[in-house]
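K.L.:
my questions concern the predicted model and sequence given below.
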Amino acid sequence: MPLRDPAHFLPSFVWHATPDGRIEYVNPWTCSYLGKTAEALHGMHWKAFVHPDDMARVIDSWRPILEGASLRDVDVRLRRTDGLYRWHTLHLQAIRDEGGHIVQAIGVGIDIHQCKHAWEMYEASERRLQAAFEGARLGAWEWNTETGAVRITSQLAHIYDFPAGTEGATPDELWRRIPPDYQPRFQAELAKSLNDRNPFQIDYPIVATNGSRRWLRMRGETEFTDNSELRRVHGVTFDISAQRESDERLSMSERRYRALVEATTALVWSADANGDILLSESQWQRFTGRPPESHAGSGWLEAVHPDDREEARRQWTRSVERQTLHDFTFRMRRHDGVYRMVRAYAAPLHDENNRLQEWFGTTTDVTGQYEAKAAIEERNLRLSVAMDAANMTIVSLALPTWSLSWEGCLGSTNLCESRTLSYEAALNYVHAEDRAGLDTFLTHLSSGQETDFQFEFRLLLDGGERWMHGSALLYRTPQGIPLRIIGSLIDITDRKRMELMLRETDRRKDEFLAMLAHELRNPLAPLRTAIALMQKTALADLKAQDLVGLMRRQVEHMTRIVDDLLEVSRITQGHITLKQEPIFVGSAVYGAVEAVADMVESRQQRLEVSVPTGMTWVYGDPTRLSQILVNILNNASKYTPEGGRIAAGVRADEDQVTITIEDTGTGISADLLPNVFELFSQGERTLDRSNGGLGIGLSLVKKLVEMHDGKISVQSPGPGMGTTVTVRLPRLHQHERHPAHPPLTTPAIASSTGHAGLRILIVDDNRDAADSLALLCESEGHMTQVAYTSYEAISLAQNFLPDVALLDIGLPDIDGYELATRLRHKGAKVPVLIAITGYGQAEDRLRAQVAGFDYHFVKPVNLEDLLNLLSTLCPPD
């Protein structure tokens, strides 16, 4: 067979045989497996390498093929060259001629020996596990909380008296087996165990079908989703009825024994009316190791510690004299020589005439109690030291009386001296702004409604205002009645002060960004004006014109950087408000493409636009949507080499509109891709810094997209492989109604050539900005006067009588708002007031309008718009 036959390269057992089973072809892998050459195998019957016990299965699988079937599979063992048989899945196929007669048989064997072995081991393991469960009377279960189904093993079905063969049940079927009087307790224990998210164990009874009650023990574990939702609970259940009955008998026996010990104690003794100890019983001898007679009379004192002996004698003598119940404590030597702390209790016994007959007493070893008491005192001491070190106070609110008590000192002299206060009095120490919230929290917690046990508030103490972080838990009676709230308070004043400092630092950072944007605008204004003047001058030198164009592009580039920086500052401070209206997506895309057309053309790039013919609308701010698309297209052009391709496409479905911008540019590396939307994140910059920027463009775009309830994503296969930016916005259908807003852009003002010049007063403390703007206005035929201070402007205006005043706002002596009110009296129309300022936020525009300004331009000014405006203000010739 030619080498190009695929079977030649298969690592599987492949052979072709005649209809009677004689081998005609085997692939190389078969030869290697059987350890024979193809020539040696030619003419051999396939039975030679099939396990004899598997012949019948092969023949049974071949029989349907003889009857017309095309393919059959069968698992058989094939003998390897070393004589070992390995399991294979054998695929049998018949090749027929045009008359339907079989002319060739094909066999393909896939080695499944390891899988077969693993499956056999798994079945054996399952059998052993099932046997272990049955031997231990252990039933397994799995509760899928999403579907509500409970899978159970046969042993568990037997435990619950379900019919044989039951493999599943509903929670309700299992729940009904629990006696009604025990259901609330079981439900509470199960809910607590599931909330704890730890392995749990619950003992509960069930009622069998014959009416008898059996006790079961359930052990389980919980599984939660990534969203902390309970997904599955699984575990085992087994019958503990015998153990429970044994425990009950043992408990009853222990209770009887404890009752007997409490009545008789460990050492029982008696004394006559005079207080002489009578012969004791055997437990005295076992305890002291001394013969019983040695304790008679006052001999028992010999076993008492020498330091306690006289006090013990005095206590016993006083009891005898007063004939009253009495108990006293002392140390007594045990048989091993160790002194144990014991407590003796004596009761007088009187006859019917109330005459003292004898004393009945018990002596109990209370060493453990004394050691426990000492350990508790030591632990309390350590806890007190730890609380002092952590500046922690433990507080308890008794709900029956609503009284507050605490351990430690809260910093106030009054609160150190008085350790108990009424709830109302305690609230008076809480800051007024936090009082209502803390009261609501404690009220909800006391009724069991609150689940968040963490809170913060301020205390008004002698040392001033202190911040407290609290944790609280609700304690209930065994009947479930809220009893007490226990809480811990930690002084976090220093941490809070640090947080306030960080917030102040962040606020100052935002102010710095806003101020930086404003300050960066000032030097741009005269530069832009100078460029405009140079462009208006007829220069013969083309290189000078090239320089002018270069300067203009750099100014525009710097202006975009400043605008992006200011936009980020506004969004961070929450000062941007969208003015939304229905927007035709196609127009927005074509508008953005037109805005970057010069840049794309200068770089000799190919820009393709694909917009559906249908009317696709979104609801958004036209200015901001244009800002989003222009920013993305600018990036695409900036990072795509000359001659590259940029594609902008739009598609829409029922719910959303997707705008995709692809380029064949430098791409984004895998380590930078997750961070492209972070502020100041940039890709690798070239040495000439031609791709420079602040790294805020995509961060700004992402914030604006999210303000439109949209999403943005960036994909790139890697460096040099291009980038795809996808913006998804909610689609607006024609039947939906939204309030429309007028467009933010000012309509273009048509320029006029037939007009007389204006008298223009220009006021700016930046001399370059003022002088260059005056030159530009004079080039248009206007008459100008320049002032660098407000007082100078007021003086000039008295004689100059300007038609228009171009005023900077941030003047050193009197600000531009006040200057505007002094230059034009209330109700007057002249001069027309135009603000030329670096402050361009919404509140700045509103303040300028209140001060009387007619127009508002943000530095660096769009000079074409300004000149067009001045032309409309000119009187006709």
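P.N.:
Here it is on my side, so go on.

K.L.:
CA atoms for contacts and neighbours, from now on please.
P.N.:
Will do.

K.L.:
what about the helices in the stretch 351-500 of the chain?
P.N.:
Ranges of helices in the stretch 351-500 of the chain, per DSSP state H, counting those that start in this stretch, are 367-390, 413-417, 423-427, 432-446, 493-536.

K.L.:
the last one: what's the following helix or strand?
P.N.:
Taking DSSP states H and E as the definition, the helix or strand that follows helix 493-536 towards the C-terminus is helix 542-572.

K.L.:
got the helices of the stretch 351-500 of the chain as a markdown table, with mean neighbour count columns?
P.N.:
Formatted as a markdown table, the helices of the stretch 351-500 of the chain follow (neighbours: other Cα atoms under 10 Å):
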| stretch | mean neighbour count |
| --- | --- |
| helix 367-390 | 12 |
| helix 413-417 | 13 |
| helix 423-427 | 15 |
| helix 432-446 | 15 |
| helix 493-536 | 16 |
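
K.L.:
present those as CSV; the columns should include distance to residue 732.
P.N.:
Below are these laid out as CSV (distance: least, Cα to Cα, whole Å):
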stretch, distance to residue 732
helix 367-390, 58
helix 413-417, 63
helix 423-427, 53
helix 432-446, 42
helix 493-536, 35
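
K.L.:
against that first model, consider the following:
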Amino acid sequence: MPTAPQPSNDARQSRFRLDEPRPPFWKQAMLAAGCSALALAIRYAADPFLGSYHAFTSAFAAVAFAAWHGTWRAGLLCALLSFAWGDYFFVEPRHQVLVVSTAKAVESAFYWALVVVVLYISHRAIRSREAAKHLIERLETADARKSELLATLAHEMRSPLSAIRSALQAIALDKEPSELQRRAAAIIARQAEYMNRLTEDLMDAARIQQGKIELKLERAVVADLVAAALEAVDETLRARDQRCEVAVAGDVPELRVDPARMYQVLTNLLFNAARYSPAASVIRIEARRAPRGVCISVTDSGAGIPPSKLDWVFDTFSQVKEGGQGLGLGLSLVRRLVQLHGGTVNALSRGEGEGTRFEIILPIQD
């Protein structure tokens, strides 16, 4: 006979960790007494203005505070103490106990009804707080495991890539390769280069999440950074019959950046623009001085981005279209690398089919 599935270790740990450890009774008692005494002092100071009205107003805040920072038991003890001094000092007739009247019974019933509500809400809030803490811990653990997986995957992909490159070199040694060999070698070379970019993106994503990226800052000319990036994507643009227009303003100053990382940022943006733009289209890259630094923008006339997706297009593994090309790491790396330089990056688009403009703002450092 099949047995019912047993809860996993994570599920058992979740239920266990949601049971908040109870502070010792003496700590709860001290907390309750302190909150009650403070509430009494506040109510006593306000007595000239309140008179016999609102005898327990400050007590409700004290009960909520004691329950939140202790347990519902501390809140209940605070409620008992507060009821005692409220009844003695502020409920008519004052300074008398065990006096029964209709007004007193109504006020007492109203007080305890509100105390029950406050304790219930505090108890549920504490449970929600502990559940949120546990969820955050699990998300942090999952994020750390994801980073380890990315690093491992990227490392394992390097070995087959090295073998593919070695095979390409062996094919190139053939002095008279056939047409089929040349075509096959070209296909393998393109795919190997694509896989290499994916591998590098995976490794950089893992390094950034683990805080292992260190910038090597030096003075760099913006026009040189743009030219190096264009050289990297030139073959891709030619294959798609695309061209890139460049406009670098003459007053753009030098930047203190890591040239290798800025090369990665610009090439990712240009590859992204080429991938999502139609054949024979024009891509434009501009650099100009802006109020907050230097603005470098890449504009395409491609698929565009819906306004609802502009906020999360830079998230890791996000893609505007389901089943799109790539892993959704390129723009995430762009944002993280730009932020490491103290800059910002934004995506602008009027919607689908209207093209996209990515703007990078980098600070000017003397």
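P.N.:
Yep, that arrived. Computed from a prediction, not measured in an experiment: that's the story for all the values here.

K.L.:
part of a helix, is residue 32 of the second structure?
P.N.:
Yes: assessed by DSSP: H, G, I helix; E, B strand; the rest coil, residue 32 of the second structure belongs to a helix.

K.L.:
distance of it from residue 271 of the second structure?
P.N.:
64 Å (Cα to Cα, to the nearest Å).

K.L.:
which one of those two has more residues nearby?
P.N.:
residue 32 (28 against 19; other Cα atoms under 10 Å).

K.L.:
show me what contacts that one?
P.N.:
Applying Cα atoms under 8 Å, 6 or more residues apart in numbering, we find residue 32 of the second structure in contact with 63, 66, 74, 75, 77, 78.

K.L.:
hmm, try it at 7 Å
P.N.:
66, 74, 75, 77, 78 (Cα atoms under 7 Å, 6 or more residues apart in numbering).

K.L.:
ok, and the closest non-adjacent residue to it?
P.N.:
Excluding its sequence neighbours, the residue lying closest to residue 32 of the second structure (Cα to Cα, 6 or more residues apart in numbering) is residue 78, at 4.4 Å.

K.L.:
what's the closest of the contacts of residue 32 of the second structure to residue 86 of the second structure?
P.N.:
In terms of Cα to Cα, no member of the contacts of residue 32 of the second structure lies closer to residue 86 of the second structure than residue 78, at 11.8 Å.

K.L.:
what's the local residue count around the closest one?
P.N.:
31.

K.L.:
quick one: contacts for it?
P.N.:
The contact partners of residue 78 of the second structure, taken as Cα under 7 Å, 6+ apart, are 32, 33, 35, 36, 63, 66.

K.L.:
neighbours of the fifth one, how many?
P.N.:
Residues near residue 63 of the second structure, counting by other Cα under 10 Å, number 28.

K.L.:
what stretch of the first structure does the helix or strand hosting it fall on?
P.N.:
Per DSSP H and E: residue 63 of the second structure is located in helix 57-69. Under TM-score structural alignment, helix 57-69 of the second structure corresponds to no residues of the first structure.

K.L.:
which strands or helices does that helix pack on?
P.N.:
Under the contact definition 3 or more Cα pairs under 7 Å, 6 or more residues apart in numbering; DSSP states H and E, helix 57-69 of the second structure sits against helix 25-45, helix 72-89, helix 102-172.

K.L.:
tilt between the longest one and helix 72-89?
P.N.:
Just to be clear, that refers to helix 102-172 of the second structure. If you take axes from the mean of the first three to the mean of the last three Cα atoms, to 10 degrees, helix 102-172 of the second structure sits at 150 degrees to helix 72-89.
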